[in-house]
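Enquirer: quick one, what's the 3D model for this:
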Amino acid sequence: MSRIAALTPATARGAAHEMLADLVGRHGQVGSMVSTMAHSPAVLGGYLQLSKAMKRAKLSRRVSEVVSIAIQTRQGCQLCQDAHIAAARTLGVTDAEIAAAREGTSPDPAVAAMIATGLAIYSNPTTITDAQVEELHAFGYSDREIVDVVGIVALNVLTGAFNLVAGLEPAPPSAPPP
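Expert: Below you'll find the predicted structure:
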């Protein structure tokens, strides 16, 4: 059950109204997270900017999605986890790879190393070692991709924590038509 009411362009005021009206005008509608974030134009603006920036990440979408699945499994945001699983499936990530990501690993050692780094950044970034960064380089990851995973983690912490505080949950599955 949502703890914070979603806003609409009609119910939002000031900067929140302008941001929501612009988003609805460009996209037709916005999801519950965005419309609830509008209570704080600072949070909504920060989310939109970071989300847009991370679309320019060099780290592949497949790797970003499995890192996100691993983080959201730990963080406990089912809404985010479901969204990242759906996105991963559209990229051809298999059910076995998704299950491994939920466990914090991957059948691919290079992807497993990036997931481990993402989880370390999430839980305790002081544990990142020179050897861990060297291992990522040995797997062919660039410095940019290693830095990108920090942004992926930050975006997941923001969205997952927001959804948990706001009480946003996945919509119940709809019943098939009779």
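Enquirer: please make it C-alpha for all contacts and neighbour counts, starting now.
Expert: Will do.
Enquirer: was I right to think residue 136 contacts residue 114?
Expert: Yes - between residue 136 and residue 114 there is a contact at 6.9 Å, judged by C-alpha atoms under 8 Å.
Enquirer: more crowded one of the two?
Expert: residue 114 (28 against 21; other C-alpha atoms under 10 Å).
Enquirer: distance check, the more buried one against residue 74.
Expert: For residue 114, the distance to residue 74 equals 16 Å [C-alpha to C-alpha, to the nearest Å].
Enquirer: here's the other one to compare against:
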Amino acid sequence: MPRLTRLTPDTAVGASRDLLADLASRHGRLGDMVSTMAHSPSVLGGYLQLSRAMGRAKLDRGTSERISITVQARQGCGLCLEAHVSAARARGVDEEEIERARAGTSADPAIAAIITLALQIHREPTSITDEQIAALREHGHSDRAMADVVGVVALNVLTGAFNLLAGLTPGSDTGA
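Expert: The predicted structure follows:
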């Protein structure tokens, strides 16, 4: 059961009304998360900007979705987890790799290493070592890709924490 109410372009005020109206004109429907985020134009605007920026990330989308699955499996946002599992499948990630991502790993050593980095960024960034960064480079990960992992993790923390606060669960989202 949602804890916070959804807003629409008609019920939102100020910057939130403008953001929702723009989204509605471009997408037709508004998802529960963005409609609920509109209570804070700062949160909604920040989410939209970070989401757009991460769409231009250097990371392969299949890898990015695995990272998102890993983070959401730990954070506990079922709505986010379901969305990222679906996106991973759409990107051709097989069920075994999805299960590995839930467990925080991958059969591919390069992807496993970047997932480990994501977990550390999420839980304990002070544990990241110079040797680990060197190993990531040996796996072919660029500085940009490693930096992008921070953005993927941050976006997942934002959306997952917000959905948990708002009480948004799988099946509760009625729009895109």
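Enquirer: overlay the chains and give the TM-score.
Expert: Scored against TM-score structural alignment, normalised by the length of structure 2, the superposed chains reach a TM-score of 0.96; 172 aligned residues with a C-alpha RMSD of 0.7 Å.
Enquirer: tell me, what residue is most central in structure 2?
Expert: The centroid of structure 2 falls nearest to residue 156 when counting by C-alpha atoms, centre = their mean (3.3 Å).
Enquirer: can you pull out the helices in structure 2?
Expert: Listed in chain order, the helices of structure 2 (DSSP state H) span 14-27, 32-37, 41-54, 61-75, 78-90, 95-103, 109-123, 130-138, 143-166.
Enquirer: among the ones you listed, which comes closest to residue 2 of structure 2?
Expert: Nearest of the helices of structure 2 to residue 2 of structure 2, taken as C-alpha to C-alpha: helix 143-166 at 5.8 Å.
Enquirer: against which helices or strands is that closest one packed?
Expert: Here helix 143-166 of structure 2 touches helix 32-37, helix 41-54, helix 61-75, helix 78-90, helix 109-123, going by 3 or more C-alpha pairs under 8 Å, 6 or more residues apart in numbering; DSSP states H and E.
Enquirer: give me that answer again for 10 Å
Expert: helix 32-37, helix 41-54, helix 61-75, helix 78-90, helix 109-123, helix 130-138 (3 or more C-alpha pairs under 10 Å, 6 or more residues apart in numbering; DSSP states H and E).
Enquirer: and residue 15 of structure 2, which of the ones you listed is closest to it?
Expert: That would be helix 41-54 among these, by C-alpha to C-alpha, at 5.9 Å.
Enquirer: contact partners for the counterpart of residue 166 of structure 2 in structure 1?
Expert: In structure 1, residue 166 of structure 2 lines up with residue 166, judged by TM-score structural alignment. Contact partners of residue 166 of structure 1, counting by C-alpha atoms under 10 Å, 6 or more residues apart in numbering, are 1, 2, 3, 4, 5, 6, 32, 33, 36, 37, 160.
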